[in-house]
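Enquirer: Take a look and give me a structure for this.
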Amino acid sequence: MIAVIATVFAALAALLHVYFFVMESVQWMQPRIHRRFGVATPEQAETTRPLAYNQGFYNLFLAIGAIIGLVLLWAGPDGQAVDAAGRALTLFTLGCMVAAALVLLTTGLKYLRAALIQGVLPLIGFVLLLFA
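Expert: Predicted coordinates for the structure are as follows:
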């Protein structure tokens, strides 16, 4: 049962990181998007566009790693979690998501909300998967 709950949190974390990718790499120049990340003007958004584009792809790659890990984890017969590689990949990518949230937090307390949004789902999934 814990493995199923861990999978839900890991999948939600992956979907959230896909959403970050879309905002940062696809929709960055939309004012409501770049303002969400603290970029006030279109000029600043244009200046930071390459950084956001790159960061978005990092988030996408983490999401892909988590999804592949979950697929491997549940690829065993009768839906049993038998693949250690899937568990390792899922834990690694969730750990990277949590670490990225902690790094974000080190840039200032004004990023606490963003760090919590980015880090809570993968942290819960990681802890649960450790005990699954």
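Enquirer: contacts, neighbours, all on C-alpha from now
Expert: OK.
Enquirer: Was I right to think Ala132 contacts Ile2?
Expert: Yes - if you go by Cα atoms under 8 Å, Ala132 and Ile2 touch, sitting 5.2 Å apart.
Enquirer: and the helix or strand Leu130 falls within, which residues are buried?
Expert: Here Leu130 sits within helix 112-131, counting by DSSP states H and E. In terms of neighbour count (16 or more other Cα atoms under 10 Å), helix 112-131 has its buried residues at 112, 115-116, 118-126, 128-129.
Enquirer: all helices for this structure, in order.
Expert: Assigned by DSSP state H, the helices in the chain fall at 2-21, 31-36, 42-73, 84-106, 112-131.
Enquirer: compare with the first, here's sequence two:
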Amino acid sequence: MKRISNLLIAFVAIEHILFLIMEMFLWQTPFVIQRFNMTEQIAKDSALLAMNQGLYNGFLAAGLIWSLLIRSYVEQAFKIKLFFLSCVVIAGIFGALTVKISILVIQALPALIGLVVVYLSKPQENYDVVI
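Expert: Next up, the predicted model:
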């Protein structure tokens, strides 16, 4: 179960690295313009906002990767995994409500599945985690 949870976390982290690349470097390309149903002018006008959003997606990816790397601190890694996956779920829900409903499936659902699997595979040590 732990291996599955780590694979799900890695998947969500890779997704957010791809979001970073798309928003910071590819925002004004025809592929992204079509994908988000924008005009070239809208893409140009929103490029700085997209870059900012891409940076935040990079922070989410970094946190998830960090949670996979601190293996000697099991309790802290568990809490960090829960925190960053929760952030992704909340961001995905907000994105679905404000931008495009498909964000719920693309971003929030993988993180939610990861969150559940991480929680179910929590270490057997005696500490409380409030969700």
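Enquirer: Need the TM-score from the superposition.
Expert: Overlay of the two chains. TM-score (TM-score structural alignment, normalised by the length of the second structure): 0.86; 121 aligned residues with a Cα RMSD of 1.3 Å.
Enquirer: got the angle between the helix holding Leu130 of the first structure and helix 84-106?
Expert: Counting by axes from the mean of the first three to the mean of the last three Cα atoms, to 10 degrees, helix 112-131 of the first structure lies at 160 degrees to helix 84-106.
Enquirer: Next, the contact list for the residue nearest the centre of the second structure, please.
Expert: Of all residues in the second structure, the one closest to the mean position by Cα atoms, centre = their mean is Val88, 4.4 Å from it. Residues counted as contacts of Val88 of the second structure (Cα atoms under 8 Å, 6 or more residues apart in numbering) are Leu60, Gln107, Ala108, Ala111.
Enquirer: residue in the first structure matching Val88 of the second structure?
Expert: Alignment note (TM-score structural alignment): Val88 of the second structure maps to Met97 of the first structure.
Enquirer: Please apply the same query to Arg35 of the second structure.
Expert: Mapped onto the first structure by TM-score structural alignment, Arg35 of the second structure lines up with Arg36.
Enquirer: cool, and Lys44 of the second structure?
Expert: Counting by TM-score structural alignment, Lys44 of the second structure lines up with Glu46 in the first structure.
Enquirer: sorry, back to before: Provide the aligned range in the second structure for the helix holding Leu130 of the first structure.
Expert: Helix 112-131 of the first structure maps onto residues 101-120 of the second structure, going by TM-score structural alignment.
Enquirer: From start to finish, how long is the matching stretch in a straight line?
Expert: With Cα to Cα, to the nearest Å applied, stretch 101-120 of the second structure spans 28 Å between its terminal residues.
Enquirer: ok, now stretch 64-84 of the second structure?
Expert: 6 Å.
Enquirer: buried sites along that stretch?
Expert: Residues of stretch 64-84 of the second structure classed as buried: 64-65, 67-68, 75, 77-84 (neighbour count, 16+ other Cα under 10 Å).
Enquirer: Can you tell me the number of residues neighbouring Glu43 of the first structure?
Expert: 11 (other Cα atoms under 10 Å).
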